[in-house]
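Sequence first, then the predicted structure, then my questions.
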Amino acid sequence: MSRIQLDEGPDAGMTWHFGQPLIEQRTMAAGAGAVLLSSREFFTVTGEQRLSWLHTLTTQALGSLQPGQGADALVLSPTGQIVHGFGLLDDGSTAWCWTEPGGRESLVGWLESMKFWTPVEIASRDDLRLWWLGREVSAPAEAVAARPGAVAGGSWAILPGPTDAMETIEAMETTETGQWAFEALRIAEGTPRIGLDTDAKTLPNELGLFATALDKGCYPGQETVARVHTLGRPPRRLVRLLFDGDLPQPGAEIILNDRVVGRVGTVAQHFELGPVGLALVKRSVPVNATLVVDGIAAAQEALVDPEVGEHFRPQL
């Protein structure tokens, strides 16, 4: 089995595929397979008040999580732009958290600055690895924690690492799939990666209120989120792009009538949809307009209503 590794980009060092990327996607879609997401960075939060404390600081309703439950959460600027994003799984005594590559240091630093007198402890962890498991795959006994609700109906599992990936795969009686397969199915579902499909101006409303609960108390940036939701018409909206024949480079400009109306985020070749990508485009772009990216025609599929900023709210 050949192994093709990513040599650059945020996921450098991860396995891109094992020689049959489209078959690997079918394996994932069928509920089998496992993906080692080794680029994700871990930290833990402990203390009896950990969830209520994180609840007050983030966009997500975390205070009522039960052991074995988790969620995605965002940290916003005072004016509502996304500054940090992270996943979380709580086991009843520890909140196990992970960020996108390069996101941990600044997030942990900010959380430390917000502790004040709250009795919580935050620790960066380099001894853990995040796995995606197909819905038919059970987490191995050595998993620190696991929860359903991941891409393609799968689950997240946190395992001690570094580990021998092949031994882990054999113990789970499944096959390992690569990052290409994971990215393709994630993009097809429309699930954004914070920092890759977003920029410094992104509001949660532009992502369909991804990782954001409207029915919770105040948190930094909450007034902007509530105002945009109430008045409607977020500045931009998340779309899934279907490219005609080829994939553009991430970050490429999106053109409509000789005007730049957005930039491409992540892209991948999907086993059924073909070349796909995610992007934020201006709200004023007609939902049925054909766009041009690097000279490639791109149809768009609306994930977020341009008027109310809702409709796409994956629960992860």
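Cool, got the structure. Numbers count the residues shown, from 1 in each chain.

contacts, neighbours, all on C-alpha from now
Will do.

State the distance from Leu203 to Thr15.
Leu203 is 32 Å from Thr15, where distance means C-alpha to C-alpha, to the nearest Å.

neighbour-wise, which of the two wins?
Leu203 (28 against 21; other C-alpha atoms under 10 Å).

show me what contacts the more buried one?
For Leu203, the contact set (C-alpha atoms under 8 Å, 6 or more residues apart in numbering) comprises 80-82, 225.

Which residue, other than its chain neighbours, is closest to the residue nearest to the spatial centre of the chain?
Closest residue to the average C-alpha location of the chain: Arg193 at 3.7 Å, with C-alpha atoms, centre = their mean. With sequence-adjacent residues excluded and distances taken as C-alpha to C-alpha, 6 or more residues apart in numbering, Arg193 is closest to Glu100, at 7.6 Å.

Likewise for Phe271?
Phe271 sits nearest to Leu22 (C-alpha to C-alpha, 6+ apart), 5.2 Å away.

ok, the one you found - contacts?
Contacts of Leu22 by C-alpha under 8 Å, 6+ apart are 181, 270-271.

Three-state assignment for it, please.
helix (DSSP: H, G, I helix; E, B strand; the rest coil).

measure it to Val151 for me?
16 Å.

before we move on, what about Val281?
Using C-alpha to C-alpha, Val281 is found at 23 Å from Val151.

higher neighbour count, these two?
Neighbour count, other C-alpha under 10 Å: between Val281 and Val151, Val151 has more, with 26 against 22.

ok, for the more buried one, nearest residue in space, not its chain neighbours?
Arg186 is the one closest to Val151 (C-alpha to C-alpha, 6+ apart), at 5.8 Å.

got another, please set it beside the one above:
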Amino acid sequence: MLSAVPVAALDPADPDAGAVAHYGDPAREQRVLDTAAGLVDRSHTGIIAIPGADRLGWLHSLTTQHLTDLAPMTGSELLVLSPHGHVEHHAVLTDDGTTTWLDTADAAGLLQFLERMRFLMRVEPADVTEDWALLSIAGPQTDEALISLGVGPMLPPDLLPVPEAKFASSSVPPRATAIYAVAALPRGGWVRRMPYGADLLVPRATVPELTEDLGLPLVGIWAFEAMRVAAVRPRAGFETDHKTLPAEVGWTAPAVHLEKGCYRGQETIARVHHLGRPPRKLVLIHLDGIATDELPARHTPVLVEGNERPVGFVGTAVRHYELGMIALAVVKQNLTAASVLRVGPSTAAVDTELTPGA
């Protein structure tokens, strides 16, 4: 019997306190995700359901994504921005033809925003986290796992390329920039094909039976996060702060339609894209692990050796089973890969092979 170690037992204040950290061997669990497929319980993630005939047009007007013609049984991603273009919320969505489901890090905050923006629209947003759970299948054998459920293989994610700066009008098709295939599950709920595998949005009461049906190794959130960091994928609240722009962390491709008008923060998005260089960038860094084997806390400052003025901050730091101590960091755009960095007592360096554009 696997021994589950809850995150809450290690750090009750951790944002993942509702998840399992690991099942006894985090390195083995990472290897499973890297070479096969595992099941990750992410049911601590917030879920918002939005039924109503106006839901897609309403979300289209409020967010960065093009959603007016989103087909039923399709998923995508979206951002809610501040008036100055800074990221306030990120969500991955599933639309089943009658309801749009959003999984997000801050369900309460996003729901509060949506409630304020309802006006006379035919929408009924509600937090349904108590009744619905998010699970993830991750790893190269995801399709085999989906076949065992009777819903695979599924079409891979369809992402539009990001146009060059000062692109010609009508260069971006009028559709969601990221389209994720969705299928109904036999026991209820849906599966959404993702770049890392697949997400399962299911009634909480069906989780034990679904887990048994899949027969996959159970994997803790630590291993899932380690794979995310190695893949340089941002996470809201970790690789973001109060002034994060979508282009800084790589969210333009999956979540921002650059020719869709009339949403909050649009002017900043357009200006940053056409200038071609956001103020900061997301990078993967290696920590030397000599001065300390403790991982740096989220939002620890990143310094250049010999200079006490921060050039960025650490988002997520993990122990990777092959790469050692690594972290995602948001740093100034002009920081070069040759810079010797310091994070707390540790020396650090940017990984130029795994970081896009470093």
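Nice, I can see it. Treat the numbers as computed from the prediction; the structure is a model and nothing was measured.

Show me what the residue nearest to the centre of structure 1 lines up with in structure 2.
Matched across to structure 2, Arg193 of structure 1 falls on Arg235, judged by TM-score structural alignment.

For Val287 of structure 1, which non-adjacent residue is closest in space?
Val287 of structure 1 sits nearest to Ala302 (C-alpha to C-alpha, 6+ apart), 6.4 Å away.

How about whatever residue of structure 1 lines up with Ala145 of structure 2, nearest residue that isn't a chain neighbour?
Using TM-score structural alignment, the equivalent of Ala145 of structure 2 in structure 1 is Val137. What sits nearest to Val137 of structure 1 in space, not counting adjacent residues and going by C-alpha to C-alpha, 6+ apart, is Ala32, at 6.2 Å.

doesn't Gly134 make contact with that neighbour?
Yes. Shown here, Ala32 of structure 1 and Gly134 form a contact pair, counting by C-alpha atoms under 8 Å, at 4.5 Å.

Same drill for these two, tell me which one is more crowded.
Just comparing Ala32 of structure 1 and Gly134: by other C-alpha under 10 Å the higher neighbour count belongs to Gly134, 27 against 22.

roughly how far apart are that one and Pro160 of structure 1?
Relative to Pro160 of structure 1, and taking C-alpha to C-alpha, Gly134 of structure 1 is found at 19 Å.

now swap in Leu203 of structure 1 and tell me
Leu203 of structure 1 sits 34 Å away from Pro160 of structure 1 when distances are taken as C-alpha to C-alpha.

Give the equivalent position in structure 2 for Gly274 of structure 1.
For Gly274 of structure 1, the residue aligned by TM-score structural alignment is Gly324.

OK, contacts around that match?
Counted by C-alpha under 8 Å, 6+ apart, Gly324 of structure 2 has contacts His286.

Can you tell me what Trp53 of structure 1 aligns to in structure 2?
Checking TM-score structural alignment: Trp53 of structure 1 goes with Trp58.

before we move on, what about Ser39 of structure 1?
Aligned partner of Ser39 of structure 1 by TM-score structural alignment: His44.

and its match, that's in a helix?
No. Using three-state DSSP, the assignment for His44 of structure 2 is coil, not a helix.

Once you drop chain neighbours, what's closest to it?
In this structure, His44 of structure 2 finds its nearest non-sequential neighbour in Gly18, 5.2 Å apart by C-alpha to C-alpha, 6+ apart.

Map that neighbour across to structure 1 for me.
For Gly18 of structure 2, the aligned position in structure 1 is Gly13, judged by TM-score structural alignment.

In three-state terms, label the most far-flung residue of structure 2 relative to its centre for me.
Most distant from the centre of structure 2: Gly306, at 34.0 Å, with distances by C-alpha atoms, centre = their mean. Judged by three-state DSSP, the three-state class of Gly306 of structure 2 is coil.

separation between it and Thr336 of structure 2?
Going from Gly306 of structure 2 to Thr336 of structure 2 by C-alpha to C-alpha gives 15 Å.

for Ile48 of structure 2, same thing?
Taking C-alpha to C-alpha as the measure, Ile48 of structure 2 falls 41 Å from Thr336 of structure 2.

what about the helices in structure 1?
Here structure 1 has its helices, by DSSP state H, at 21-29, 50-57, 104-113, 165-172, 179-189, 222-231.

Now tabulate those helices in a markdown table and tack on distance to Gly87 of structure 1.
Output for the helices of structure 1, formatted as a markdown table (distance: least, C-alpha to C-alpha, whole Å):
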| stretch | distance to Gly87 of structure 1 |
| --- | --- |
| helix 21-29 | 21 |
| helix 50-57 | 12 |
| helix 104-113 | 11 |
| helix 165-172 | 22 |
| helix 179-189 | 15 |
| helix 222-231 | 19 |
